[in-house]
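*Asks:* Below is the structure, and that's it, no one-letter string:
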């Protein structure tokens, strides 16, 4: 039995539109829509007809609705025309009609294809101006003045060239404090010249002739005074960054020739690093964008890592990336405007930012610079006179140009890993990029390979050879990093274990060769790579049934050299601490094996432990942190060296100053995270991965 149809109180149009109706005839909705004539209810007969003839009914309703809409459009067009003629909106016009008219205008304007791009450009430029930024779509902006228009007009912000009385003490201005940190004119020229000749090849952040000219002008035009009108704080930061890089990395005998003994050099390295940071912050570099700030930050990388400021440097580099993008350094293609030196300077700084960012991908599992969003071409293989040379001839940019090609592999690998959902597909992605890395390494220029040395080559070519060999081997490890822990326990990933072990041995051999070269500057990457390589070899020994004497000797020699660098490098200081703990664990396992082999086997032999007990190691390593650190008493007044490392500490007991007497840099003593950290499996592959990150924390290359 079917129920009788229910009488509908809502009108037909409200029912079809599924909106609430006041159930009056005509209803309020129809009155607002201007269709009171068609406002009616469905009668029972209509409902029956609608159930039997739905198509015809809908056609009638649609026709009626179309007619109503056409009439409404005609009314709106008439109202719009009347507005244009009178110049003012009619007072009798309802708000609904006025809003509809404005919508009609927008629809007419947006329908013109020729005006779409112009409107979009205008909106973008206005939006940037509203943010206090300036966007010029016609040319790449190298000059920092392009972003200063609004500040000059509105008087917003503090100019670097103005007098800045950011006092560090009540009676001492910033310029006065910076001035007393300067050595003599001759010493400054020695420091800058050494950096240009012996260290610029490593990072390529600035154009050497430009800095030399600016330094000459600083003394000729400004009498060597920081408070002189025209000397900007961001340029001062670049100068201190270059000097800090030299005094931190130059061999001790070179520094003595310039008049700096070892204790003063260590103190000045800290103070000059601080001068860079204070100068940039006082110049409000994050708002007042300048190429000098980008160059100062990228040049500071080696110093920051060696002095233990890796975390701060990673943030500074991220800021430099944004500043460089606002200056248009990522858009320096072949058609970019500017002088050759301007373009070359911008491209070199941008290439270094890309290299640092992409090499950090293996640690942060992300990257800030998308290669697809950068159109800048690589710096030229040219000399200081801008003469372009062939790829087979070494220049100051050769090392960085090749290193950037290696760095470009890392974001591609990160994307491939993120798109893979199984260990198999992730491992396949690793193998693909491993092959790309090997192809690049074998195809490097001849002067970076083991060919006969040409006396006409620059002095840094032997150092660049070792650096590129170590970096290439380290990148192989970083490509396989996700499978390193599994490589020690799962035979499916034995290739990763063999590959990383071979790469680690290559790194240590090159590092020891570098340590025997007294003319070579100290580079933070060498120590960071060697620590990572030692950790891999130690874990291989802990997971092997027998210990290789050659591998053990290789690690011992490396630790010995790292110990000699601890006074100048926090990377070495951290690394020695981790490696000593691993060596102690290795010795304990060797003694345990000897006792087991000498003991008589009983009816119930002790169950053999599979692999390396990472939990036990984590506990012992964490407990060791409750004891004093490796640093001498003069650095951490409340601590003394641990007993098992006493011979090591005696090497630096005679030196009262290491790093900075005013702001000591302590090795983190709280490493309980190693003990409380969850492990991936009983062999502690997660612990291995964390140790590797700890030894290289905050490091990208």
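*Replies:* Okay, I see it. Please read all numbers here as calculations on a predicted model, not as lab measurements.
*Asks:* switch to C-alpha atoms for all contacts and neighbour counts from now on
*Replies:* Fine.
*Asks:* shouldn't residue 283 be in contact with residue 236?
*Replies:* No - here residue 283 does not reach residue 236: they are 10.1 Å apart, not a contact under CA atoms under 8 Å.
*Asks:* this is the other structure I want to compare:
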């Protein structure tokens, strides 16, 4: 075809010069690109190809599509040979063959929607549909990942030994050795030559303090999520420390050697330090020679540094598991500061990024599947499952305050629960990993317990949406029975090895195990209280709802009792927003019960219980934003209750039952506007 042409096409400007709108000498690589040190990325703009596909299409996009087409043609060719050799492929074989195309393509093996006229049963038809859909939607990350997996498959097929598989490109806007690229959005505010990464690193605590804070985080804080693998994190942290040291040495000697830091890990590293400062305890303050005020300032600084690392890496386009871990840890910090709206918005981004990475399709280790790309590591798969179930827990547990809306639908969740193993027993060399029985305590026991609890919470929440006036009696009986069963299993799950099951006092509880056990008990009682709460008020006037009223009050008293069981762990627990919310809700139930009391003795006892709860919350008022929000609200409601009860007693013309709670709610709604959503949620 080229031999028949009589007129040659004029040489076009390169893409880089065209994008910058500067003059190009139209040699490749051109002079401008050579001066910028970007000669390897200098390509002529192919107008004919771009016009044939559509407007705004770059050469990089065309190359990506062509590489994807080549990979798909090879897969189709392999399948065709199998068909010609072995005959027609059954559905199960077809599904297995499609499995090797990567997690994004396995979705195509599912049956079409009911009523669909398209029967995409042939592999090549599925591949072409996938290619068209991804090209139309601009799924660049999927394309890069699929291309990477296809290259890995070709290498595996030609070698008896599994080779190392590279990860996807870390960034569309890769930072320079000392700063950001010319194409980065932050280049509008910061000169690309500025050593922005090193400026961020300069805010890190010294090496000794950093090591102490990391140890403190994994000893006293990580139990709350368990999304990090301690041996892997420690190894990566040592590499980071060495890189920082080498960079400092190079700078002092005048060397221009480039140091490339992993920004996703660096963001996670900063968030670990952030939460260590945020939840710091007195003994740790002494080690660091800090006050709680100093720690709060450092916590905010570490949080800002983590945010900067994400934005420098352009995390919304360049996805990584470490980036999702960072977003989860940032959510804990945001929620604890009372910024639940930012937490909810960031959680949505984390869920979508995790789905793009395929974290929602990791199955279970017992499936014995073969995994492509970075998921070949059993440690990374298991960390991925922990991350995914933390996202599930965060979304389902917070959905009630957002009209019961959540995006992770159980029927679309194809990732099993994490294994019941300690981090030290989780190694790539141990395949398969043998988990401990559910009755044996490990570092994952509490996490697995709360994942099971949140499934029940979601069912309660769904039932609230379907039956706003109250649950069906059969539903209450079923859920209550399940929660009671879990409560009975708790002592066995948290017992020390070799200790017989019995009362809590006979078990060996130390450190975080005691905290985990206590919060599990509180979660179970809070769930029972939530289940019976729709009938609380009616329980005071209608005999058939009496048991629900009694259960609400009993669960509320149990929650406050567990919180007061150990003063040392009380302060640790109440500094977390979710635990403070459980305590606040229990206090509200007791306040309702206080308003319904008639005798002077009962009123006095109820008032003492409320004052005891307030005194307990005030223990953490200085260091807990949640306590600072809830305490004034609860105090104003108690004061309103006393005024209304006094008025009701002295008013001889009240004429029947005076709804004290309605008056309290009205006063609270007027005086506490920032907490309307919280109060509306409770009274729903």
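*Replies:* Perfect, thanks for sending it. It should be emphasised that the depicted structure is a prediction, and the values quoted were computed from it without experimental measurement.
*Asks:* before we move on, back to that, quick one: which of residue 283 and residue 236 of structure 1 has more around it?
*Replies:* Using other CA atoms under 10 Å as the criterion, residue 283 of structure 1 and residue 236 rank with residue 283 on top: 24 against 21.
*Asks:* what do we get in structure 2 for that one?
*Replies:* Under the alignment (TM-score structural alignment), residue 283 of structure 1 maps onto residue 313 of structure 2.
*Asks:* what residues are up against that match?
*Replies:* For residue 313 of structure 2, the contact set (CA atoms under 8 Å, 6 or more residues apart in numbering) comprises 170-171, 173-175, 263-264.
*Asks:* Go again with 7 Å.
*Replies:* Residue 313 of structure 2 makes contact with 171, 263, according to CA atoms under 7 Å, 6 or more residues apart in numbering.
*Asks:* that older thread, what do residue 283 and residue 236 of structure 1 both touch?
*Replies:* With CA under 7 Å, 6+ apart, residue 283 of structure 1 and residue 236 have no common neighbours.
*Asks:* Leaving aside the residues adjacent along the chain, what's closest to residue 395 of structure 2?
*Replies:* Take residue 395 of structure 2 and drop its neighbours on the chain: the residue closest to it by CA to CA, 6 or more residues apart in numbering is residue 406, 6.3 Å away.
*Asks:* What number of residues are in the vicinity of that neighbour?
*Replies:* 16.
*Asks:* if I look at the residue opposite it in structure 1 once aligned, how far off is residue 359 of structure 1?
*Replies:* Using TM-score structural alignment, the partner of residue 406 of structure 2 in structure 1 is residue 367. Going from residue 367 of structure 1 to residue 359 of structure 1 by CA to CA, to the nearest Å gives 9 Å.
*Asks:* Residue 246 of structure 1 too?
*Replies:* Taking CA to CA, one finds residue 246 of structure 1 at 23 Å from residue 359 of structure 1.
*Asks:* When the two are compared, which one has more neighbours?
*Replies:* Taking other CA under 10 Å, residue 246 of structure 1 and residue 359 do not tie; residue 246 has more neighbours (28 against 24).
*Asks:* doesn't residue 196 make contact with the more buried one?
*Replies:* No - taking CA atoms under 7 Å as the definition, residue 246 of structure 1 is not a contact partner of residue 196, at 9.5 Å.
*Asks:* In a helix, residue 241 of structure 2, correct?
*Replies:* Yes - assessed by DSSP: H, G, I helix; E, B strand; the rest coil, residue 241 of structure 2 belongs to a helix.
*Asks:* quick one: stretch 380-388 of structure 2 to structure 1 mean distance?
*Replies:* When structure 1 is superposed, stretch 380-388 of structure 2 averages 1.1 Å from its matched positions, counting by mean CA distance after the TM-score superposition for structure 1.
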